[in-house]
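Asker: dropping a prediction and its sequence here:
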Amino acid sequence: MGFFDKFKFSRLKEGLSKTRDTFQENLSKLTKGRTEIDEEFLEELENILVSADVGVETTLDIVDRITEKAASATYRSEEELNGMVMSVMQEMLLDTAEEHPADFEAPLPSTPYVILIVGVNGAGKTTSIAKLAHNYHKAGKKVLIAAADTFRAAAVEQLRIWADRAGVPMVSQGQGADPASVVFDAVSSAVSRQADVVLVDTAGRLHNKANLMAELSKIMRVARKKVPEAPHEVLLVLDGTTGQNAVAQAREFSKCVDVTGLVVTKLDGTAKGGIVLSIARELHLPVKYIGVGEKIEDLQIFEREKFVEAIIGRV
């Protein structure tokens, strides 16, 4: 692991410290002095996983896999038990959809590469857009942001502040403008400027799914007038601190738009980071990015093995 990889992993561990500290403390108590798995162990493990917001379905899946492994293996130490729990959680994530998109530095399949960002207000959508823009910009890509959340007061100005921090241009028309018109201008500008990536902000309303669907459909139709295959990605931003509500939000948005991947934010603010496992397992959608801090560089590509290692480690 190179220096930069070690730094990123250190930031990941730091960002997940609340979840890790709680999980490790409980797991350490559970495995202390044990070398076998019995009904008491499995029941307590269920409680630990549910308390970390792993979710009932996912918890039962993990426990079933551990039970199966225990039937054909002997564990001689607490460390071996911990390692087995970690390996089962990693295996479960490996069974979900693709691990992550191409690294920011990798060549894009086509340009301009249009990414639609959706999510409820307050989930961290604006900051996630800025962090994505920062990473693409740092990787040498020409990035443009489309401020198509014209419904919420101050949304455009908030996004402008973050766009400036990221060092990328933004196309906007102000509050109350037609979102599709903003997207048309942005995609047209991206084509003329030969931009590599267009990040499209959208309104975060769920109270009227018909209106949301109509708005998103119009945005996509308009974008395709300039880039026929747009949007190439639809990323749904979820607030990790909302727990199982995030899963419910994802299900609702998936009814309105073809979500291709998830961004789970604010994991540094919760002791229930296990929600990521629940989201990946229950929604069958890839978690592509996770937010582990407020700084603009604190959005990380989701790597399943590293994530589980950062939570469990060696207790």
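Answerer: On my side now, so go ahead.
Asker: please count neighbours and contacts with C-alpha atoms only from this point.
Answerer: OK.
Asker: I66 is in contact with V88, isn't it?
Answerer: Yes. Counting by CA atoms under 8 Å, V88 is a contact partner of I66 at 6.8 Å.
Asker: what's the end-to-end length of stretch 102-121?
Answerer: 27 Å (CA to CA, to the nearest Å).
Asker: pull the distance from it to the chain's centre.
Answerer: Centroid separation for stretch 102-121 versus its chain: 14 Å, with CA atoms, centre = their mean, to the nearest Å.
Asker: that stretch: which residues count as buried?
Answerer: Going by neighbour count (16 or more other CA atoms under 10 Å), the buried part of stretch 102-121 is 104, 111-121.
Asker: hmm, K225 and A180 touching each other?
Answerer: No. Counting by CA under 8 Å, A180 does not reach K225; the two are 11.3 Å apart.
Asker: these two: who's more crowded?
Answerer: More neighbours surround A180 than the other of A180 and K225, with 21 against 13 (other CA atoms under 10 Å).
Asker: in contact with the more buried one, which residues are there?
Answerer: Residues counted as contacts of A180 (CA atoms under 8 Å, 6 or more residues apart in numbering) are 148, 215, 218-219, 222-223.
Asker: what do you get if the cut-off is 6 Å, keeping everything else the same?
Answerer: By CA atoms under 6 Å, 6 or more residues apart in numbering, the residues touching A180 are I219.
Asker: which element is it on?
Answerer: Assigned by DSSP states H and E, A180 belongs to helix 179-193.
Asker: use this one as the comparison:
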Amino acid sequence: MGLISNIITFVKGTESKKNIAEVEDMLLGSGLSPSLAFSISKALQRSFIGASKRDDILRTVRETLQPLVVPYTLQPLQPDTLHVLFLLGVNGVGKTSTVAKIAYMLAKNKTITKQSMLFCASDTFRTAAVEQLSVHADALDIDIYKGTRGQDPSAVIYASLEHAKKEKKTLVLIDSAGRMNTRKDLMQQLEKNYRIIQKHVKVEELETFVVVDGNSGLNTINQAKDFNTLFPVHAMICAKYDGGGSGGAIPNIYEACSIPCAFLGTGEGYQDLMAFERERFLDEFLS
């Protein structure tokens, strides 16, 4: 049973004002943050006391969430200009596979040719990270720049951007090293990576994405906030999205730090990445 159906079943024939805590629990169970759950439950309480019409409840919840689910569109790529997509995230969220999925989508949509893209494997510390991205590069027939095991990620990024300019590439997709947002020293290394990129491309040619695991609950809020304090994060990518509670991260993060959503990762295949669409998301989340 979906979120709206659960709420309707509960409030039908009852005084919702007396049971507002129960409604908040349902909203929390859908993956929403405590502050959002409180806001929506209060909006419901103001809109209807003891009401049970589905349309009324759906409209109230949808109107509360709508400003917090904001889509982001990639900047247009200019053929004679180098662009960079810099992917961030903690370990295990799916950054490496997301790099491959974005490249697949761009090539399939004819936004850019495979020959114009370059993967940068800067995650030189995680076991098999470079090998994993290499497998994707081979499968998709996209060039890759690789560092050596344990090499400074900033040095790899610098060399990859120099290589991209020499080879007249249009887009470099950087798979950054997974960093725990609670480790200040490791986060500072990402800041160094960002400074290196800034020396090669203009600010409008650099887009930074934070990849979050939609099933990680409220942890995603602090992850996004901490990365966003280092440098501007343009958008989030919600990986491992299943249309249920995993979508709560999207309004939660926007409420906390105004980061819109670019893509949803819906599976393991290269084709399992979709551009974020507000109305479609709300339909699924509230069904």
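Answerer: Cool, the structure landed. Bear in mind that the values here come from a model prediction, so they are computed numbers and not experimental data.
Asker: TM-score of the superposition?
Answerer: TM-score for the superposed chains, counting by TM-score structural alignment, normalised by the length of structure 2: 0.85, backed by 282 aligned residues with a CA RMSD of 2.9 Å.
Asker: how many residues are close by the corresponding residue of structure 1 for V135 of structure 2?
Answerer: Using TM-score structural alignment, the partner of V135 of structure 2 in structure 1 is I161. With neighbours defined by other CA under 10 Å, the count for I161 of structure 1 comes to 12.
Asker: and E294 of structure 1, by the same measure?
Answerer: E294 of structure 1 has 16 nearby residues by other CA under 10 Å.
Asker: ok but it is inside a strand, no?
Answerer: No. E294 of structure 1: not assigned to a strand; according to DSSP: H, G, I helix; E, B strand; the rest coil it is coil.
Asker: residue contacts, it?
Answerer: By CA under 6 Å, 6+ apart, E294 of structure 1 lies in contact with nothing.
Asker: just A146 of structure 1 next, same as before
Answerer: 170-171, 186, 200.
Asker: which parts of stretch 6-21 of structure 1 are buried?
Answerer: 8-9, 11-13, 15-20.
Asker: the residues you listed in helices, which ones?
Answerer: 8-9, 11-13, 15, 17-20 (DSSP state H).
Asker: reformat these as JSON lines; add distance to E297 of structure 1.
Answerer: Shown next, in JSON lines, are these (distance: CA to CA, whole Å):
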{"residue": "K8", "distance to E297 of structure 1": "10"}
{"residue": "F9", "distance to E297 of structure 1": "13"}
{"residue": "R11", "distance to E297 of structure 1": "10"}
{"residue": "L12", "distance to E297 of structure 1": "11"}
{"residue": "K13", "distance to E297 of structure 1": "15"}
{"residue": "G15", "distance to E297 of structure 1": "12"}
{"residue": "S17", "distance to E297 of structure 1": "18"}
{"residue": "K18", "distance to E297 of structure 1": "20"}
{"residue": "T19", "distance to E297 of structure 1": "21"}
{"residue": "R20", "distance to E297 of structure 1": "21"}
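Asker: the helix or strand following the helix holding A180 of structure 1 vs structure 2, average offset?
Answerer: Scanning forward in sequence from helix 179-193 of structure 1 by DSSP H and E, the next helix or strand is strand 197-201. Its aligned residues in structure 2 lie a mean 1.1 Å from strand 197-201 of structure 1 after superposition (mean CA distance after the TM-score superposition for structure 1).
Asker: and strand 197-201 of structure 1, what does it pack onto?
Answerer: strand 113-118, strand 143-147 (3 or more CA pairs under 6 Å, 6 or more residues apart in numbering; DSSP states H and E).
Asker: which part of structure 2 matches it?
Answerer: With TM-score structural alignment applied, strand 197-201 of structure 1 matches the range 171-175 in structure 2.
Asker: quick one: contacts of the matching stretch?
Answerer: 82-87, 96, 117-122.
Asker: how distant is that stretch from the center of its chain?
Answerer: 16 Å.
Asker: same deal with stretch 43-59 of structure 2?
Answerer: Relative to its parent chain, stretch 43-59 of structure 2 has a centroid offset of 31 Å by CA atoms, centre = their mean.
Asker: what angle do the helix holding A180 of structure 1 and strand 113-118 make?
Answerer: 160 degrees (axes from the mean of the first three to the mean of the last three CA atoms, to 10 degrees).
Asker: show me where the stretch 51-200 of structure 2 has its helices.
Answerer: Counting by DSSP state H, counting those that start in this stretch, one finds helices in the stretch 51-200 of structure 2 at the ranges 54-65, 95-108, 129-140, 153-166, 184-198.
Asker: turn these into JSON lines, including distance to I20 of structure 2.
Answerer: Formatted as JSON lines, these follow (distance: least, CA to CA, whole Å):
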{"stretch": "helix 54-65", "distance to I20 of structure 2": "14"}
{"stretch": "helix 95-108", "distance to I20 of structure 2": "39"}
{"stretch": "helix 129-140", "distance to I20 of structure 2": "47"}
{"stretch": "helix 153-166", "distance to I20 of structure 2": "50"}
{"stretch": "helix 184-198", "distance to I20 of structure 2": "40"}
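Asker: of all these, which one is nearest S35 of structure 2?
Answerer: With CA to CA, the closest approach to S35 of structure 2 among these belongs to helix 54-65: 12.1 Å.
Asker: show me what contacts the residue most central in space within structure 1?
Answerer: Nearest to the geometric centre of structure 1 sits V263, at 2.3 Å (CA atoms, centre = their mean). If a contact means CA under 6 Å, 6+ apart, then V263 of structure 1 has 237, 289-290 as its contacts.
Asker: quick check, nearest of these to L42 of structure 1?
Answerer: Using CA to CA, those come closest to L42 of structure 1 at I290, 29.2 Å.
Asker: these two touch, right, that closest one and Q300?
Answerer: Yes. Using CA atoms under 6 Å, I290 of structure 1 makes contact with Q300 at a distance of 5.4 Å.
Asker: which one of those two is surrounded by more residues?
Answerer: I290 (28 against 20).
Asker: may I ask which helix or strand encompasses the more buried one?
Answerer: Using DSSP H and E, I290 of structure 1 falls in strand 287-291.
Asker: tell me roughly how far the very next helix or strand once past that strand lies from structure 2 on average.
Answerer: Downstream of strand 287-291 of structure 1, the next assigned helix or strand under DSSP H and E is strand 299-301. Mean deviation of strand 299-301 of structure 1 relative to structure 2 after superposition (mean CA distance after the TM-score superposition for structure 1): 1.6 Å.
Asker: which bit of structure 2 covers strand 299-301 of structure 1?
Answerer: On structure 2, the counterpart of strand 299-301 of structure 1 by TM-score structural alignment is residues 273-275.
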